[in-house]
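> Would you be able to build a 3D model of this:
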Amino acid sequence: MNQDCTPSPEEAKKLQALGLAVIHNEAAAIQALASRINGDFAQACGYMLNCEDRIVVTGMGKSGHIGSKIAATLASTGSPAFFVHPGEASHGDLGMITAKDVVLALSNSGETAEILTILPLIKRLGIPLIALTGNPQSTLAIQSDVHIDVSVEQEACPLNLAPTSSTTATLAMGDALAVALLESKGFTEQDFARSHPGGSLGRRLLLMVSDVMVTGHNIPQVSELASLRDALLEMTNKGLGMTAVVDESGRIKGIYTDGDLRRTLDRDIDIRNALVSEVMTPGGTTATTDMLAAEVLKLMQEKKINSLFVVNEQQIPIGALNMHTLLLAGIF
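Reported below is the predicted structural model:
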C-alpha cells in the first residue's frame, strides 16, 4: 500500500509560502535586468549579427546547462550557434572554434577556471568575446569585448548558495539576445518552421494544400444534370460530406454538402425527382494548390464551412479536403 504523502494543512501552507518566495525572488531578478538592456547589450547584438560563422556558447556547471539552452534558442531562431564545454575545449574541442565565430561565455563569478584557461586562445584567434557574468570586476568581464551584467541581489535558495535566480536571469538575458537578433534579421514564422519540420508549427507552416488534399477518383463530383439521389450516393461513397457539381467541361458550378441537405429537407422539394443543380450552393469557396494548409484552415473558419474543393486555373476540381483531413494532418 502506498504511503499517504499528503502534507498537513500547516505543512502545505509552509511549502506554498516557500515556493511563492522563490517565484517572487526570481521575478525580481529578471525585472532588474531591464536597466541593463543598454549600449553593451546593443554592442553584443552587433557582434552576433555580424558573425560570419557561428556563435559559440560556453559555460561550466549550471551556467553550462543554461548555455546549452541559449545556444539551442539562438540556433532555432536564425542565429547558427552551438555549445562547447570549456573543460573539453582545453582538451581538443577548442578546434571547433574558428576565426569567423563569436564566443558567448557564461559565468556567474566571472572567475570560472575552465573558461579563463581558454581565454588566451580565444584572444589569439582575434574573435569577439561576449561575457555574461554576475561580477563586472571579474577577470572574464574585464577580458571580454562586451560584458553584460546579469548579477542578482540574492539567490532564491534560502542558503544563497544554489544557482537559482542567477541562472534564471542569465537565461532571460540569453532569450533577450536571441529575440533581438531574430527581429533584426527579419526571421519569420516560415523560417522557424523550416528548422522545426517535425513539430506542430512546422506542419502548420510548411504543409501545402497539395500535401493533404484528396485527389483522383476520391474527389466527390457529379454532373449538374445529376439527380439529387445520385449526388447523395456520391457523398456517401466518398465520405467527405460534400460533392462538387460540375458542367460538361468539368468546371465546378457549385457544391452540395451535408448542410445543404438539411436545408433541402426544410424546403418543399420533391427529393426523389430533384436535380442537384436545383438545390446546390452555386460557386462555393475553393482553394488552390499553392496555398498553405493553414491558410485553408483559416479560410474555412472565416467562412464557417467544413469542406471545400481545390481547383486549377480552369476551375476544374483537382482535390478536396475537409476539417477532418486537416485534423489528421496535424494542422490544428
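> contacts, neighbours, all on C-alpha from now
OK.
> Next, count neighbours for L20.
Neighbourhood size, L20 [other Cα atoms under 10 Å]: 11.
> Doesn't it lie inside a helix?
Yes: L20 forms part of a helix when assessed by DSSP: H, G, I helix; E, B strand; the rest coil.
> Check the gap between it and E26 for me.
For L20, the distance to E26 under the criterion Cα to Cα, to the nearest Å works out to 10 Å.
> quick one: contacts of stretch 252-261?
The contact list for stretch 252-261, computed with Cα atoms under 8 Å, 6 or more residues apart in numbering, reads 224, 231, 235, 241-247, 276-277, 279-284, 315-317.
> how about that stretch: buried residues?
Along stretch 252-261, the positions that meet the burial threshold by neighbour count (16 or more other Cα atoms under 10 Å) are I252, K253, G254, I255, Y256, T257, L261.
> what's the straight distance from one end of it to the other?
In terms of Cα to Cα, the two terminal residues of stretch 252-261 are separated by 19 Å.
> Pull the distance from it to the chain's centre.
Its chain's average C-alpha position is 37 Å from that of stretch 252-261, according to Cα atoms, centre = their mean, to the nearest Å.
> The closest residue in space to P163 that isn't next to it in sequence - how many residues pack around it?
In this structure, P163 finds its nearest non-sequential neighbour in E155, 6.5 Å apart by Cα to Cα, 6 or more residues apart in numbering. Burial of E155 is recorded as 21 neighbouring residues (other Cα under 10 Å).
> ok, now the one 5 residues further on?
N160 has 12 neighbours, counted by other Cα under 10 Å.
> That one touches S166, doesn't it?
No: N160 lies out of contact with S166 (Cα atoms under 8 Å); the separation is 10.4 Å.
> Could you tell me the end-to-end distance of stretch 155-169?
10 Å.
> Give me the contacts around it.
Residues from elsewhere that reach stretch 155-169, judged by Cα under 8 Å, 6+ apart: 21-22, 25-26, 29-30, 33, 62-63, 66, 108, 134, 150-152, 154.
> Buried ones in it, by neighbour count?
Applying a neighbour-count criterion of 16+ other Cα under 10 Å, the buried positions in stretch 155-169 are E155, A156, P163, T164, S165, S166, T167, T168, A169.
> Work out the gap between that stretch and the centre of the chain.
Counting by Cα atoms, centre = their mean, stretch 155-169 is centred 29 Å from the centre of its parent chain.
> One more: stretch 191-198?
8 Å.
> which residues sit against it?
Applying Cα under 8 Å, 6+ apart, the contact partners of stretch 191-198 are S76, T77, G78, G199, L201, G202, R203, L205, L206.
> Weed out the non-buried ones from these.
Using 16+ other Cα under 10 Å as the burial test, the contacts of stretch 191-198 include S76, T77, G78, L201, G202, R203, L205, L206 as buried.
> any idea what sits nearest the most centrally placed residue in the chain, other than its immediate chain neighbours?
Most central in the chain under Cα atoms, centre = their mean is L201, positioned 5.2 Å from the mean C-alpha point. The shortest distance from L201 to any residue other than its chain neighbours is 5.9 Å, reached at A193 (Cα to Cα, 6+ apart).
> for comparison, sequence B:
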Amino acid sequence: MPDFDFTASARRSIEMERDAVHSLLERLDEGFVKACDALLSCTGRIVVTGMGKSGHIGKKIAATLASTGSPAFFVHPGEASHGDMGMITRQDVVIALSNSGNTAEVVTLLPLLKRLGVPLISITGNPDSVLAKAALANLHTGVEQEACPLNLAPTSSTTTALVMGDALAIALLEARGFSAEDFAFSHPGGTLGRRLLLLVDDIMHDGERMPMVTPQTSLRDALLEMTRKGLGLTGITDQQGRLAGIFTDGDLRRTLDQNLDIHTSSISLVMTPQCKTVSQGALAAEALKIMEDAKINGLFVVDPDGRPVGALNMHDLLRAGVV
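Modelled structure (predicted):
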C-alpha cells in the first residue's frame, strides 16, 4: 500500500481519542465523588478487576493507585471464580471494569461481592448495564465511536477508562496529601527514590578516607593528601577540629600562578576559608544543589558543631544515581 497516508490515519485516531477523553469532563458528577469517598475510607485494599483489554487497563490503574498512596492490586475475574475470591476481604473496595458492563466473568462475581458486603465501583461504557446498576457508583466512560475504523477494537473506550482511573488516583493522592517523599518510598529503585531518599551519609568518604590536614601543613604535604584520597580536594581543620577551609584542584591551578614554594608555604596561605558545606544527615539531592549553585565539584559534610565528618564530590553523586 505505497500510497497509504499513515499520518492521516494516526491523526484521526488521536483526535477521536482526544474528543472521547474530553467528554469525560461532563460526567464528573456525584458518582465520582461517591467513588472517591468509598476509596478514601477503605481500610483494606482496593481490588481492581476486568477481562481482556479492560483487564489490562485495570492492571495499570491498580499499579497507579498503589504507587500513589492507595494500596491496590489486580485480580483476574476468571481466576476469582476459581479460588482467588479468597484474596478479597470485607474491608476492601472493588473497582470493576467492563466496557459493555455485562461481561460474564465480571457479572458472575456480583453475588459474591454483595454477600461479602464489599463496596463496588464500576467503570463502564453502559450506565444501564448489569454491572453499573449493581455498583455503589458507576463511572461512565462510554464512547460514541472507537478509533478503530471497524468500531471493534477497544481503543477510545480503553483510553477513557484509563484516564478515569488516573483521575481517581490523582484525586485520592491530593486528598491524602501524598508527597514526593511518599512517592519515593514506593519507588526506591527509581531515580526519584534515589534523589529523595539517599543521604549524604550513605555516600560520603569518612574516617581515614576523608582528606584532611591542619593549617600548618605544607602545600606539598597537602597535595600528597589530596592524591592519596583521590577526591580532588582536602579540608583544613583548626585546633578545635572545626573545618577552617578547603583546598581543591581548582585552587591548585590558581596557586601555581603565585610562584609559591610548595615545600615551605603552608596550606593556610592558599586555602579557601568559609567554604560551602552540607549538614550531616542531609539528603544527597541537597548536596547536589549546593554544588550546582556554587559551581563546585566537591564539599565536606559537617556535624552541628562544624566538624567535618565526611567528604564527597560530583562523581560520588553520579555513581549513586542522584545526578
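> TM-score of the superposed pair?
Both chains were compared after superposition, and using TM-score structural alignment, normalised by the length of structure 2 their TM-score is 0.96; 323 aligned residues with a Cα RMSD of 1.5 Å.
> quick one on the thing from earlier: take the contacts of stretch 252-261 of structure 1 and keep only those in strands.
Applying DSSP state E to the contacts of stretch 252-261 of structure 1, the entries found in strands are M242, T243, A244, V245, V246, T281, P282, P317.
> Next, give me the two most distant ones among the residues you listed.
Using Cα to Cα, those span at most 15.6 Å, a distance reached by T281 and P317.
> So the two - more neighbours on which side?
Using other Cα under 10 Å as the criterion, T281 of structure 1 and P317 rank with P317 on top: 26 against 17.
> D211 of structure 1: neighbour count?
Here the count is done by other Cα under 10 Å, and D211 of structure 1 has 12 residues near it.
> Please pull up the equivalent of it in structure 2.
D211 of structure 1 maps onto D202 in structure 2, with residues paired by TM-score structural alignment.
> Its match in helix, strand or coil?
Strictly by three-state DSSP, D202 of structure 2 counts as helix.
> ok, so what distance separates it from D316 of structure 2?
For D202 of structure 2 relative to D316 of structure 2 (Cα to Cα), the value is 10 Å.
> what does Q280 of structure 2 give?
16 Å.
> which stretches of structure 1 form strands?
Assigned strands in structure 1, in chain order: 55-59, 81-84, 102-107, 129-133, 146-149, 221-223, 242-246, 252-257, 281-282, 286-287, 307-311, 317-322 (criterion: DSSP E).
> what's the fifth one packed up against?
Taking 3 or more Cα pairs under 8 Å, 6 or more residues apart in numbering; DSSP states H and E as the contact definition, the neighbouring helices and strands of strand 146-149 of structure 1 are helix 39-49, strand 129-133.
> Point out the other helices and strands that the last one packs with.
The reference is to strand 129-133 of structure 1. Secondary elements touching strand 129-133 of structure 1 (3+ Cα pairs under 8 Å, 6+ apart): strand 102-107, helix 139-143, strand 146-149.
> Point out the most buried one among these.
Burial among these, expressed as mean neighbours by mean count of other Cα atoms under 10 Å, is greatest for strand 102-107, which shows a mean of 28.
> Check the mean deviation of that strand from structure 2.
Overlaying structure 2 shows strand 102-107 of structure 1 at a mean distance of 0.5 Å from the equivalent residues (mean Cα distance after the TM-score superposition for structure 1).
> Give me the nearest residue to R209 of structure 2, chain neighbours excluded.
K229 (6.1 Å).
> which residues touch the one you found?
Applying Cα under 8 Å, 6+ apart, one finds that K229 of structure 2 lies in contact with R209, M210, P211.
> Which residue in structure 1 occupies the aligned position of it?
Mapped onto structure 1 by TM-score structural alignment, K229 of structure 2 lines up with K238.
> Check E174 of structure 2 too.
Alignment note: E174 of structure 2 maps to E183 in structure 1; criterion TM-score structural alignment.
> okay, stretch 82-89 of structure 1 sits on what stretch of structure 2?
So stretch 82-89 of structure 1 sits over residues 73-80 in structure 2, by TM-score structural alignment.
> got the buried residues for that stretch?
Neighbour-count burial for stretch 73-80 of structure 2, counted by 16+ other Cα under 10 Å, picks out F73, F74, V75, H76, P77, G78, A80.
> And for stretch 320-332 of structure 1?
Along stretch 320-332 of structure 1, the positions that meet the burial threshold by neighbour count (16+ other Cα under 10 Å) are A320, L321, N322, M323, T325, L326, A329, I331.
> Can you tell me which of those residues is nearest I37 of structure 1?
Out of the buried residues of stretch 320-332 of structure 1, the member with the shortest distance to I37 of structure 1 (by Cα to Cα) is I331, at 37.5 Å.
> and that closest one, what does it touch?
When the contact criterion is Cα under 8 Å, 6+ apart, the partners of I331 of structure 1 are S200, R203, R204, A293, A294, L297.
> Thought K53 was touching L97 of structure 2, still the case?
No: L97 of structure 2 is beyond contact range of K53, at 9.5 Å (criterion: Cα under 8 Å).
> returning to that earlier point: farthest pair in the buried residues of stretch 73-80 of structure 2?
Among the buried residues of stretch 73-80 of structure 2, the pair separated by the greatest distance (Cα to Cα) is F73 and G78, at 15.4 Å.
> can you give me the helices for the stretch 151-300 of structure 2?
With DSSP state H, counting those that start in this stretch as the criterion, the stretch 151-300 of structure 2 has helices at 156-176, 180-186, 191-197, 200-203, 219-229, 249-256, 284-294.
> once aligned to structure 1, how far is the shortest one on average?
Read that as helix 200-203 of structure 2. On superposition with structure 1, the mean distance recorded for helix 200-203 of structure 2 (mean Cα distance after the TM-score superposition for structure 1) is 0.7 Å.
> Tell me which other helices or strands that helix touches.
With contacts defined as 3+ Cα pairs under 8 Å, 6+ apart, the secondary structure elements packing on helix 200-203 of structure 2 are strand 308-313.
> what stretch of structure 1 does the strand it packs on fall on?
The counterpart of strand 308-313 of structure 2 in structure 1, counting by TM-score structural alignment, spans residues 317-322.
> same deal with stretch 145-158 of structure 2?
Stretch 145-158 of structure 2 corresponds to residues 154-167 of structure 1 when matched by TM-score structural alignment.
> Need the distance between the two termini of the matching stretch.
For stretch 154-167 of structure 1, the first-to-last residue distance is 12 Å (Cα to Cα).
> thinking again about what came up before, what subset of the contacts of K229 of structure 2 is buried?
Using 16+ other Cα under 10 Å as the burial test, the contacts of K229 of structure 2 include M210, P211 as buried.
> In structure 1, which of the contacts of K229 of structure 2 still touch?
On the basis of both residues aligned by TM-score structural alignment, their matches' Cα atoms under 8 Å, what survives of those in structure 1 is R209, M210, P211.
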